[in-house]
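> Following is a predicted model, sequence given first.
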Amino acid sequence: MKIAQAQPGGSPDPYLENRRLLFATAYRMLGSVADAEDVLQDAWLNWNAADRSAVRNPRAYLVRTVTNLSVTRLTSARATREQYVGPWLPEPLLTSPDAAEETELADSVSTAVLVILETLAPVERAVFVLREVFGYSHAEIADILDRPEPTVRQIAHRARNHVQSRRPRYDTDPDRRARITTRFIEACAGGDLNAVMELLAPDVTCWSDGGGKVTAARRPLHGPDHVARWILGVLAKPQSAGVTFRQAVVNGELGILFTAGEVPVAALTYDLSEDGIRNLRLQVNPEKLTGLRPSGE
């Protein structure tokens, strides 16, 4: 679909001016690049059909549209995700090093936080994203969601406590993360089981999302020995098939990108604690890899 580049008279179209914000909102709401793009297309159709003369604040109008479309889509998606084959993980998004330097925004788009946001009800998730990520006031959120401000305050408090209670604090030292990632890649490339195990925390858990499309573990794997053996078994086949892996900033954190030529085939993200790598998340569902292309955002 072709989207106009400017409004009559040559002024920039507010939709295009705010597209990055709108995508960021929809992606954090949905945890899906494809769904976020669909919401943005629906928002543009809404905007294109709107009486622009009656819109006093285009940015607020567009954010409201995207947020409510996302709430509706997330509500309908929850039933589908309950039938999902194996663990459900958010779609990974290839982000720039600059984005990773913006600690607060990078944290809000991390795979770990997106997984936690999945446990919120759709409206709670909308309130949390608008309030905690983008700094909207309770009054502004109440207007966006058409809810009483006192209700929004209660929802915001409940959602913030929910997320904070489930968000463990991990090592965010970028230099240490870069060293660990390099050592992990080298150990995996060399098939060195002991070296891989040494990098894993004693309570490490690994989730893999194949969505029933490709081979993946249907249940979380626990413990260094089990996780290391499974990881090496998974990585041995791609290497023999010409798949390479390298460091990449995925969802605001340094992770590993797997490619066949220029085509992304998987992404691995993880949390790093004082005692090593924990909470490995491997996304291999081919339908959820569009955000790993440089033009995916």
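Okay, I see it. Fair warning: this is a prediction, and the values are worked out from it, not measured in the lab.

> contacts, neighbours, all on C-alpha from now
Noted.

> Which elements pack onto the longest helix seen in the chain?
The longest helix of the chain (DSSP state H) is helix 58-82. Contact partners of helix 58-82 among helices and strands, from 3 or more CA pairs under 8 Å, 6 or more residues apart in numbering; DSSP states H and E: helix 14-17, helix 19-30, helix 33-49, helix 122-128, helix 138-145.

> would you list those in CSV and tack on mean neighbour count?
Shown next, in CSV, are the helices and strands packed on helix 58-82 (neighbours: other CA atoms under 10 Å):
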stretch, mean neighbour count
helix 14-17, 17
helix 19-30, 22
helix 33-49, 18
helix 122-128, 25
helix 138-145, 19
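
> ok, for residue 120, nearest residue in space, not its chain neighbours?
residue 159 (7.2 Å; CA to CA, 6 or more residues apart in numbering).

> want to compare, so here's the second one:
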Amino acid sequence: MAVMTRATDTEADDFMQLRPLLFSLAYRMTGSVADSEDILSEAYLRLRRAQQRCTPIDSLRTYLSAVVTRLSIDHLRSARIRRESYFGTWLPEPLVDATESEFNRVELADSLSMAFLVLLETLTPAERAAFLLHDVFEYDYPGIAVIVDKTESNCRQLVTRARRQIATRRPRFDAAKQQRDELARRFFAAVESGDMKPLIQMLSADVVAYGDGGGRGPSLPRPINGRDKVVRLLTAISEAIRQFDLHLEHAHVNGQPGALMKDEQGRLLNVFELDIFDGTVQVVRSVVNPDKLQHLAPLIGPDHPLRRGGPRVLPNRARTDPISRNPED
């Protein structure tokens, strides 16, 4: 039988030690850095109130995981309505060069990818919570039952349904990180220089490009499919880089190869992430929505042509590119 103790100031200090775990859980639940920070702040306040009431806490880790999970579930239920009316493709807020020690585990790094987080959007909030707690964070079913306030049997059913839902669409990545990074380096060098010939060879035949501008910058209302169309899109981006004196900085975005597009003052315009498998780029994602980037760096202001004009402000040769028209044309 577990020994029950009262929350103490020491346990409140331990919140900071648990913070990386709690943030990892909240972020994988919500896909939002800002919302995860808000959830952690509320969790800390609830811990302090529990201390003041001398509430018995068996395990601080379990207690805080439960608070963060339940707050995240509440957030997801309200966020679904907003995401249904979101302009174009919704992508998670990017995490750049995450250094948490847990990311050394391959399965945790892959579960941080944008591809995986988008896939989790197909689950109900309860399924998402149970699946993450069990398959990613390795909680046992009795612990999950306490956290999500359901029976162990219900938790097993939630995890089983979640696994079935994502099994056939779970993203795959090349295992060799060094090879992925080298391919990404050559990919972004080609985009920056405008040399499309080597870039074409790096793209899979069925490559897909997603752009999240939220209507506040160059946006793709729908994904762009196929090598030819994606090359035209990348050509437009390359021309914009040179026309507006931008550059690409290599980075790891959500655990995958990526890059940050910045101006000469170091202000950020957008973030790219690549899915690389079987030695080719399978997916290109771009997050331009400034609401999703403000936690990373100072941003290029709203008066910049690529911000002010939305998706139609691009170099002249790009006017026939899918980014400025219907991407399916």
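Looks like it arrived, so ask away. A quick note: this is a predicted structure, and the numbers were derived from the prediction, not measured.

> and of the helices and strands packed on helix 58-82 of the first structure, who's closest to residue 235 of the first structure?
Nearest of those to residue 235 of the first structure, taken as CA to CA: helix 33-49 at 25.3 Å.

> residues contacting the residue nearest to residue 120 of the first structure?
120, 124-125, 127-128 (CA atoms under 8 Å, 6 or more residues apart in numbering).

> What residue in the second structure is paired with it?
The equivalent of residue 159 of the first structure in the second structure is residue 162 (alignment by TM-score structural alignment).

> Please report the distance of its match from residue 114 of the second structure.
18 Å (CA to CA, to the nearest Å).

> now do the same end-to-end measure for stretch 237-253 of the second structure.
From start residue to end residue, stretch 237-253 of the second structure stretches across 19 Å - CA to CA.

> Oh, that last question was meant for stretch 46-58 of the first structure, not what I typed.
12 Å.

> now that stretch, how far from the centre of its chain.
30 Å (CA atoms, centre = their mean, to the nearest Å).

> hmm, who's touching that stretch?
Contacts for stretch 46-58 of the first structure (CA under 8 Å, 6+ apart): 14-15, 61-62.

> how about residue 197 of the first structure, what's its match in the second structure?
Checking TM-score structural alignment: residue 197 of the first structure goes with residue 200.

> nearest spatial neighbour of that match, skipping sequence neighbours?
That would be residue 231: by CA to CA, 6+ apart, it lies 6.9 Å from residue 200 of the second structure.

> Can you report how many residues neighbour the one you found?
20 (other CA atoms under 10 Å).

> Next, the residue opposite it in the first structure once aligned: secondary structure please.
Aligned by TM-score structural alignment, residue 231 of the second structure pairs with residue 228 of the first structure. Residue 228 of the first structure falls in the helix class when you classify it by DSSP: H, G, I helix; E, B strand; the rest coil.

> Now do the contacts for residue 228 of the first structure.
193, 196-197.

> just residue 98 of the second structure next, same as before
Residue 98 of the second structure touches 252-255, counting by CA under 8 Å, 6+ apart.

> my read is it is in a strand, agree?
No: applying three-state DSSP, one finds residue 98 of the second structure to be coil, outside a strand.

> residue in the second structure matching residue 118 of the first structure?
Using TM-score structural alignment, residue 118 of the first structure sits opposite residue 121 in the second structure.

> Roughly how far does that match sit from residue 161 of the second structure?
14 Å.

> and if you look at residue 120 of the second structure?
For residue 120 of the second structure, the distance to residue 161 of the second structure - CA to CA - is 12 Å.

> Counting neighbours, go ahead and name the busier of the two.
residue 120 (25 against 17).

> Spit out the contact partners of the closest residue to that one other than its chain neighbours.
Leaving aside its chain neighbours, residue 120 of the second structure sits nearest to residue 128 (6.4 Å; criterion: CA to CA, 6+ apart). By CA under 8 Å, 6+ apart, the residues touching residue 128 of the second structure are 29, 120, 162.

> same deal with residue 236 of the first structure?
With CA under 8 Å, 6+ apart, residue 236 of the first structure has these contacts: residue 191.

> buried ones in the helix or strand hosting it?
Here residue 236 of the first structure, judged by DSSP states H and E, is contained in helix 224-240. The neighbour-count check on helix 224-240 of the first structure (16 or more other CA atoms under 10 Å) flags 224-225, 227-232, 235-236, 238 as buried.
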